[in-house]
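**Q** here is the input, now give the coordinates:
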Amino acid sequence: MPTIPSPRHAARRSLFQSGIGLRLALAALLSALVWLTIAWALAT
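**A** Prediction:
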């Protein structure tokens, strides 16, 4: 019986980690955009 919830739990954990990774990448992209805007504003 313990073999059935095991893969499901692993899949859910991997999905959660991938979601966190996507959110982290989005946040990094947003911060990079903000820094680029600040640098451009200072340069002009």
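
**Q** alpha carbons only for contacts and neighbour counts from here, please
**A** Will do.

**Q** ok, residue 7 to residue 19 distance?
**A** To residue 19, residue 7 is 18 Å away according to Cα to Cα, to the nearest Å.

**Q** ditto for residue 27
**A** Residue 27 is 12 Å from residue 19, by Cα to Cα.

**Q** and the helix or strand containing residue 9, how far out from the chain middle?
**A** Secondary structure assignment for residue 9, by DSSP states H and E: helix 5-43. Centroid separation for helix 5-43 versus its chain: 2 Å, with Cα atoms, centre = their mean, to the nearest Å.

**Q** go through it and flag the buried ones.
**A** Neighbour counts over helix 5-43 (16 or more other Cα atoms under 10 Å) mark no residue as buried.

**Q** also this sequence, please, to line up against the first:
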Amino acid sequence: MVIKKAHLPEKICSRCQRPFSWRKKWQKNWLEVKYCSKRCAGQRN
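**A** Coordinates of the predicted model:
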């Protein structure tokens, strides 16, 4: 099964308010992902 990038789910980062797409490393916990990167997660004030 091939998944096209255009069909990947997206979310808005809680820190920078930019959209980010699903990544394979988030496959098991996509519902809990709030930040687009480690940088945003570290600046979550």
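
**Q** now the TM-score, please.
**A** Here the superposed chains carry a TM-score of 0.21, computed using TM-score structural alignment, normalised by the length of the first structure; 21 aligned residues with a Cα RMSD of 3.7 Å.

**Q** for the helix holding residue 9 of the first structure, packing partners?
**A** Judged by 3 or more Cα pairs under 8 Å, 6 or more residues apart in numbering; DSSP states H and E, helix 5-43 of the first structure has no packing partners among the helices and strands.

**Q** checking my notes, residue 20 of the second structure in a strand, right?
**A** Yes. Counting by DSSP: H, G, I helix; E, B strand; the rest coil, residue 20 of the second structure is found in a strand.

**Q** any idea how far residue 41 of the second structure is from it?
**A** Using Cα to Cα, we find residue 20 of the second structure at a distance of 14 Å from residue 41 of the second structure.

**Q** go on, residue 19 of the second structure?
**A** For residue 19 of the second structure, the distance to residue 41 of the second structure - Cα to Cα - is 15 Å.

**Q** who has more neighbours out of those two?
**A** Shown here are residue 19 of the second structure and residue 41; by other Cα atoms under 10 Å, residue 41 has more neighbours (16 against 12).

**Q** quick one: buried residues of the host helix or strand of residue 41 of the second structure?
**A** In the assignment (DSSP H and E), residue 41 of the second structure maps to helix 38-42. Buried residues in helix 38-42 of the second structure, counted by 16+ other Cα under 10 Å: residue 41.

**Q** by contact count, what packs against that helix?
**A** When contacts are defined as 3+ Cα pairs under 8 Å, 6+ apart, helix 38-42 of the second structure packs onto no helix or strand at all.
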